[in-house]
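Participant: this is the structure alone, sequence omitted:
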């Protein structure tokens, strides 16, 4: 059983596939951390957009602001920061598609749509998931609901896992390549992928399955340049069932608060 494990970093990503915000504490809600991936950018066909197809999204950084956040373009300082509130209003609505799900969404402002269209060089819209929307976790394979995250409410990564990977790479990569919500220190590399039930502070979480990684991990989040690493190095020793694994998909307790420095205790492992 693991000992001396500590919650070292907490991240929210207010807009799916844009930059994250490191926070010192976060409220846990039924579909993940509060404000995490509740906004989504969609194209002219109302299909979700990510860095997989539009690597330039990596250049859009997110900064905390009062009751919301700012989006900036790191390569285009002439674009003034765009303010977005944490929540939208139901004045304009539409259906959007994310993976195999079609869900009801609230529109952002015309100003936000125009700013993002200019920043990304193509027509797009900003939409919000309200609490009324029930998008099933992992297409219903796991109980619960999820935001605009790919499939699960939380992604957990151990710092030791990244350190071990970086020891193999020709050039180290930062944690932001993997977009975790929860990062812990202590323990052994990749041990989180075997965790079942574990406690952070007083809150109980459930590890479900290791996370299969995509090409987003090969995009430099500072420049939006694509490369071969870290997937090329990871593939020979981290591939399971045809996917390169890194981190653990996790479901949570539905309510509570997490704080940096919370102790972490593993209670069961996956069989």
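Facilitator: Thanks, I have it. In this text, all values refer to a predicted model and were calculated from it rather than measured experimentally.
Participant: C-alpha from now on. contacts and neighbour counts both.
Facilitator: Will do.
Participant: and for residue 91, the neighbour number?
Facilitator: The number of residues packed near residue 91 is 9, by other CA atoms under 10 Å.
Participant: for residue 228, same thing?
Facilitator: If you count neighbours by other CA under 10 Å, residue 228 ends up with 11.
Participant: contacts only, for it.
Facilitator: By CA atoms under 8 Å, 6 or more residues apart in numbering, the residues touching residue 228 are residue 218.
Participant: correct me, but residue 261 touches residue 6?
Facilitator: Yes: under the criterion of CA atoms under 8 Å, residue 261 makes contact with residue 6 at 5.6 Å.
Participant: and these two? which has more neighbours close in?
Facilitator: Taking other CA under 10 Å, residue 261 and residue 6 do not tie; residue 6 has more neighbours (20 against 17).
Participant: and that one, what element?
Facilitator: strand 5-12 (DSSP states H and E).
Participant: putting a second one here so we can go through both:
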């Protein structure tokens, strides 16, 4: 089994960037979920409520990100400008992030149709990871999301219209030996980086959003099928959430090893 895909999403809910080689740190893949759109009060804005966000394309450049959206001139977000403390809330977590450029707020407000703020996580995160003293990015709950290609293939065999990996916004993609075997993992190693499996990843309506057009599937797929076939204790699940035990470089083709199983027989 091998690592077959890696994706970084610098701005939460926007289009991901595929990498062949990336640094895996305690916060996740380098530059993943470092930026967040919020309301003026600091509540997160995501593609769950504003699916047009998936059409925003992000380029990583030295010192910040370059943002693209069809019909609008590109705009650069420079980290050194983001110096004003601002409240941020991701689900139940409330913490301090950084605001800085009203031009970017206006650029996004025109896309979203509402007032908003663009926030940067900062050189050091102010958000604590659940259940420990480690830090966390703007990701939903854990630093990494892994998807098994074999599980996606099994899901697609049940769908009239197959979906892509991008519907599930993973960081890591592996070619497991069989579908849903990731449910059995407790500790894994990819290359030289070891990961604890924290829990299965509960899914939501965002899986029904076409990652290219931003339009929702009127049939509610693939979530409708997942509700029928993948209802676990943690919710309707696809993929697994991880945190890294150590840091290091990951390269496509790196071997996947299962160090500990969740169940013993």
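Facilitator: Ah, there it is. Since we're looking at a predicted model, the values are computed, not measured.
Participant: now what about the TM-score between them?
Facilitator: Counting by TM-score structural alignment, normalised by the length of the second structure, the TM-score of this superposition works out to 0.92. Behind it: 261 aligned residues with a CA RMSD of 1.7 Å.
Participant: hang on, the earlier thing: what's the mean distance for the helix or strand following the strand holding residue 6 of the first structure versus the second structure?
Facilitator: Scanning forward in sequence from strand 5-12 of the first structure by DSSP H and E, the next helix or strand is strand 21-23. Aligned to the second structure and superposed, strand 21-23 of the first structure gives a mean residue distance of 0.7 Å (mean CA distance after the TM-score superposition for the first structure).
Participant: and strand 21-23 of the first structure, how far out from the chain middle?
Facilitator: On the basis of CA atoms, centre = their mean, to the nearest Å, strand 21-23 of the first structure sits 12 Å off its chain's mean C-alpha point.
Participant: need the residues that contact that strand.
Facilitator: So strand 21-23 of the first structure is contacted by 9-13, 62-64 (CA under 8 Å, 6+ apart).
Participant: assign the residue lying closest to residue 33 of the first structure once chain neighbours are set aside to helix, strand or coil.
Facilitator: Closest residue in space to residue 33 of the first structure, ignoring its immediate chain neighbours: residue 27 at 5.8 Å, by CA to CA, 6 or more residues apart in numbering. What DSSP: H, G, I helix; E, B strand; the rest coil gives for residue 27 of the first structure is strand.
Participant: what's the counterpart of residue 27 of the first structure in the second structure?
Facilitator: With TM-score structural alignment as the criterion, residue 27 of the first structure lines up with residue 23 in the second structure.
Participant: let's have the contacts of strand 21-23 of the first structure in CSV, adding neighbour count.
Facilitator: Below are the contacts of strand 21-23 of the first structure laid out as CSV (neighbours: other CA atoms under 10 Å):
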residue, neighbour count
9, 21
10, 22
11, 22
12, 23
13, 23
62, 22
63, 16
64, 16
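Participant: can I get those residues in JSON lines including distance to residue 235 of the first structure?
Facilitator: Listed next are the contacts of strand 21-23 of the first structure as JSON lines, based on distance: CA to CA, whole Å:
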{"residue": "9", "distance to residue 235 of the first structure": "26"}
{"residue": "10", "distance to residue 235 of the first structure": "27"}
{"residue": "11", "distance to residue 235 of the first structure": "26"}
{"residue": "12", "distance to residue 235 of the first structure": "28"}
{"residue": "13", "distance to residue 235 of the first structure": "27"}
{"residue": "62", "distance to residue 235 of the first structure": "31"}
{"residue": "63", "distance to residue 235 of the first structure": "34"}
{"residue": "64", "distance to residue 235 of the first structure": "36"}
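Participant: show me which of these is closest to residue 161 of the first structure.
Facilitator: Ranked by distance to residue 161 of the first structure (CA to CA), these are led by residue 9 at 14.1 Å.
Participant: these two touch, right, the closest one and residue 183?
Facilitator: Yes: look at residue 9 of the first structure against residue 183 with CA under 8 Å: they come within range, at 4.9 Å.
Participant: give me the contacts around the strand holding residue 6 of the first structure.
Facilitator: Residues contacting strand 5-12 of the first structure (CA under 8 Å, 6+ apart): 20-26, 33-37, 180-187, 200, 259-265.
Participant: returning to what we had before: quick check, the residue nearest to residue 33 of the first structure in contact with residue 253.
Facilitator: No: at 11.1 Å, residue 27 of the first structure does not count as touching residue 253 under the criterion of CA under 8 Å.
Participant: the strands in the stretch 151-271 of the first structure, which residues?
Facilitator: Ranges of strands in the stretch 151-271 of the first structure, per DSSP state E, counting those that start in this stretch, are 154-158, 182-185, 197-200, 203-212, 239-240, 243-251, 256-259, 263-266.
Participant: which elements pack onto the fourth one?
Facilitator: Using 3 or more CA pairs under 8 Å, 6 or more residues apart in numbering; DSSP states H and E as the contact definition, the elements that strand 203-212 of the first structure packs against are strand 197-200, strand 243-251.
Participant: check how far the last one sits from its aligned residues in the second structure, on average.
Facilitator: Following the fit onto the second structure, the mean deviation recorded for strand 243-251 of the first structure is 0.7 Å by mean CA distance after the TM-score superposition for the first structure.
Participant: report the aligned residue range of the second structure for that strand.
Facilitator: Residues 235-243 of the second structure are where strand 243-251 of the first structure aligns, with TM-score structural alignment as the criterion.
Participant: what comes up buried for that stretch?
Facilitator: Residues of stretch 235-243 of the second structure classed as buried: 236-243 (neighbour count, 16 or more other CA atoms under 10 Å).
Participant: centre of the chain to that stretch, how far?
Facilitator: Taking mean C-alpha positions (CA atoms, centre = their mean), stretch 235-243 of the second structure and its chain are 12 Å apart.
Participant: same question for stretch 8-24 of the first structure.
Facilitator: Counting by CA atoms, centre = their mean, stretch 8-24 of the first structure comes out at 7 Å from the chain centroid.
Participant: buried sites along it?
Facilitator: 8-21.
Participant: again, but for stretch 189-203 of the first structure
Facilitator: 189-201, 203.
Participant: how about the helices in the stretch 51-200 of the first structure?
Facilitator: Ranges of helices in the stretch 51-200 of the first structure, per DSSP state H, counting those that start in this stretch, are 110-120, 159-168.
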